[in-house]
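Peer 1: this one's structure only:
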C-alpha cells in the first residue's frame, strides 16, 4: 500500500512539473507573439492579394494551401535551422535579424514608392486568363513571401525566448509557429470571405438590421482592406527600423537607439493623458522613419544593381 501511495505521489509531482512546463511554454509563446506583432500584421495584410481576381469558390482552398506551405516553412525548414544556429552560432542571430529588418524596410519603402509611381499591369485581351495556372503561380509566390516573413518571425521569436533547455526552446518555437499560422491565415480567411458573407446578409437577411449590416460590410470592405494594407506597410517600416536600431546597439552604435528612447521618454514626461501610448507612438514613428530611410536606400541600390545586371546582359 505504501508503495502505491509513493507511486501516486511521484505521478502527482510529475503532473505538477508538466503543468508548470506547459504554463511556462504558453506564457513565453504569448510574450514572443506580441514581439512579432508587426510582422504578423504585414503577413495578414499581404496575403489577401493572392486570391484577388480568382473565382470565389477557390478563395478558401487557396488560403488553406498557403497556410500548409507556411507551416511547412516554419516547422520543417526554419525551426531546425533556428535551433542549430542558436546551438552552434548564436552570434549570427543579430546579423540575421538585421538582414531581415532591411528586407522589411525595403518591402515597406517599395510599397510607398509604388503609391507615387504606380507600375502598369499588362493585360492580354486576346488570351483568356488560365485560372488554374494563375492559382498555382499565386500560391507559389505567397509561400515564397511567407518564407521570408516566417524566417523573420522565427528569428525574432528565438531571440526573445528564455528557456532552460533546448527541448523547451524548441517546443516554444513550435507553439509560436502553429499559433501564428492559425492566427494569420484564420484572419485572412475571414477577410477574404467577409464581402461574400455581407452580400448574403444583405440579400437574404430576415431582419432589416441584418440586411443593413450586410450592406455596410459590402461597402466597407474595400476601404477596410486598404486600411489593413496601409497598417501592414507602416508595421513593416516600424518593425524593420526597430530591429536594425537594436542590432546596431549590439555592434556598439547606440546613438540612434538612445535618441529614440530619450525622445519617447521625454514625451511620456510632458504628457498627462495616454502618456505611455504617446511615448510608444513617438518611438514607433521614429523607428518607422529610420526604416523608411533604410528601405529607400535599399530600393535605390536594388534598382542600380538591376540596371547594371541588365546592361551586362545586353552588352
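Peer 2: Looks like it came in fine. Since the model is a prediction, treat every value here as computed from it, not as a measurement. Numbers count the residues shown, from 1 in each chain.
Peer 1: can we go C-alpha only for contacts and neighbour counts from here?
Peer 2: Noted.
Peer 1: what about residue 178, distance to residue 147?
Peer 2: Distance of residue 178 to residue 147, computed by Cα to Cα, to the nearest Å: 14 Å.
Peer 1: try this one next to it:
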C-alpha cells in the first residue's frame, strides 16, 4: 500500500511537471507571437478611438466595452477555431482570406480619406447632436469597430499561429493555447489603453479641480491636449488601415517593397515597407471606393 501510494504520488508529480512545462511553452510562444504582432496591435489601438469620438462621456466606456466583447468573440469564437481548422486542412487558404480582409481595410481607410476630401451636406448642430446621441448611430459605430477589429484580429492571430508553428515541437493543443492566450492578453491590453485614452480628458478635468498647483497644471494640459491627440489618432488610425491592408495584400503576393531598395532589416526597412504598403493600400482602397460610389449612381440613373 505505501509503495502504491508512492507510485501514485510519483505519477502525479510527473503529470504536474508536464503540465507546468506545457504552460511554460504556451507562455513563451505567446510572448514571441505577441512581439511579432506588436505593429498590428499598435494599429488596432490607434484605429479604435475614432469610433468613440463624439459621444457623450457617459457612453464612452460602455461603447468600448461593447467593442471589446465583440473583439473577444471575434478572436475566441470565430477566428481561433477557424484558424486551427484551416491550418490542419486548408493551410493554403489562410493567405487569400487574409488578403480579402486586407482589401476591406484598404476600403475603410480610403473611405475615410474620401469623406475628408469630398464635400458633404452640412447638418445643423441640432441634427448632428441628435445623430450622435441616437442608439442607431451608436450601434452602427460599434458594428463598424467590430468589423475592423475582426480583420486586425485575424492578422494578429495569423502571426501568432505562424510563430507557434515555427517551434520545433508543437501540437494542436499548444497552438490553441497560444492563440487563446494571445487573444485574451492583446484584447485586454488594446481596449484597456483605448479606455484610458478616451477618458484622459475626464482625468485631466478632475486633476484641474484639485488644490495642488502641479496637479492643476497637468490637468489643464490634459484637457487642452486630448482633442489634439484624438484628432491625431484619427489620422494615424486611417493611415494604419491603409498600411496594414496594403501590407497584407502585398506580402500575400510574396513581395516585400523595402527589399527593392536593398533594405532588409532595421528602422529604414520598416519605414520604407510601411510607406510603400500604405501607398498600395490607398490605391487599392481608392479603386474600391470609386466603384462603391459610382455603381449606385449608375443604377439610379
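Peer 2: Done, it's in. Note that the structure is predicted; figures quoted are calculated from it, not measured.
Peer 1: residue 178 and residue 147 of the first structure: who's more crowded?
Peer 2: Higher neighbour count among residue 178 of the first structure and residue 147: residue 147, with 20 against 14, using other Cα atoms under 10 Å.
Peer 1: looking for the alignment partner of that one in the second structure.
Peer 2: Under the alignment (TM-score structural alignment), residue 147 of the first structure pairs with residue 150 in the second structure.
Peer 1: contacting residues for the closest residue to its match other than its chain neighbours?
Peer 2: Distance criterion Cα to Cα, 6 or more residues apart in numbering; nearest residue to residue 150 of the second structure, sequence neighbours excluded, is residue 74 at 5.8 Å. Applying Cα atoms under 8 Å, 6 or more residues apart in numbering to residue 74 of the second structure gives the contacts 149, 150, 153.
Peer 1: any idea what residue 74 of the second structure aligns with in the first structure?
Peer 2: Aligned counterpart of residue 74 of the second structure in the first structure: residue 73 (TM-score structural alignment).
Peer 1: same check, this time on residue 205 of the second structure
Peer 2: Alignment note (TM-score structural alignment): residue 205 of the second structure maps to residue 199 of the first structure.
Peer 1: what residues are up against that match?
Peer 2: 214, 215, 217, 218.
Peer 1: separation between the last one and residue 191 of the first structure?
Peer 2: Same thing as residue 218 of the first structure. For residue 218 of the first structure relative to residue 191 of the first structure (Cα to Cα), the value is 12 Å.
Peer 1: what does residue 236 of the first structure align to in the second structure?
Peer 2: Using TM-score structural alignment, residue 236 of the first structure pairs with residue 241 in the second structure.
Peer 1: for residue 151 of the second structure, see how far away that match is.
Peer 2: Computed with Cα to Cα, the distance linking residue 241 of the second structure and residue 151 of the second structure is 10 Å.
Peer 1: more neighbours, those two?
Peer 2: Using other Cα under 10 Å, the more surrounded residue of residue 241 of the second structure and residue 151 is residue 241, with 32 against 26.
Peer 1: quick check: that one touching residue 111?
Peer 2: No: using Cα atoms under 8 Å, residue 241 of the second structure is not in contact with residue 111; the gap is 10.6 Å.
Peer 1: please, which helix or strand holds the spatially most central residue of the second structure?
Peer 2: Among the residues of the second structure, the one closest to the centroid is residue 44, at 2.9 Å (Cα atoms, centre = their mean). In this assignment (DSSP states H and E), residue 44 of the second structure forms part of helix 38-47.
Peer 1: pull the distance from the helix or strand containing residue 27 of the first structure to the chain's centre.
Peer 2: Using DSSP H and E, residue 27 of the first structure maps to helix 2-35. For helix 2-35 of the first structure, the gap between its own C-alpha mean and the chain's C-alpha mean amounts to 31 Å (Cα atoms, centre = their mean, to the nearest Å).
Peer 1: measure residue 32 of the second structure to residue 178 of the second structure for me?
Peer 2: Distance from residue 32 of the second structure to residue 178 of the second structure, by Cα to Cα: 10 Å.
Peer 1: and residue 38 of the first structure, what does it touch?
Peer 2: The contact partners of residue 38 of the first structure, by Cα under 8 Å, 6+ apart, come to 232, 235, 236, 238, 239.
Peer 1: average gap between the helix holding residue 44 of the second structure and the first structure?
Peer 2: Mean deviation of helix 38-47 of the second structure from its aligned counterpart in the first structure after superposition (mean Cα distance after the TM-score superposition for the first structure): 2.7 Å.
Peer 1: for whichever helix or strand comes after that helix, buried residues please.
Peer 2: Later in the chain than helix 38-47 of the second structure, the nearest helix or strand by DSSP H and E is helix 57-72. Burial within helix 57-72 of the second structure, assessed by neighbour count using 16 or more other Cα atoms under 10 Å, is assigned to 60, 61, 63, 64, 67, 68, 70, 71, 72.
Peer 1: cool, stretch 24-40 of the second structure as well?
Peer 2: Buried, per 16+ other Cα under 10 Å, within stretch 24-40 of the second structure: 25, 26, 27, 29, 30, 31, 33, 34, 36, 37, 40.
Peer 1: just curious, which of those residues is nearest to residue 50 of the second structure?
Peer 2: Distance to residue 50 of the second structure across the buried residues of stretch 24-40 of the second structure (Cα to Cα) is lowest for residue 40, with 16.5 Å.
Peer 1: for that closest one, what are its contacts?
Peer 2: Neighbour list for residue 40 of the second structure: 152, 155, 156, 244 [criterion: Cα under 8 Å, 6+ apart].
Peer 1: buried subset of those as a ChimeraX selection?
Peer 2: In ChimeraX, this line selects whichever of those come out buried by 16+ other Cα under 10 Å:
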select :152,155,156,244
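Peer 1: list the contacts for the match of residue 147 of the first structure?
Peer 2: Contacts of residue 150 of the second structure by Cα under 8 Å, 6+ apart are 71, 74, 75.
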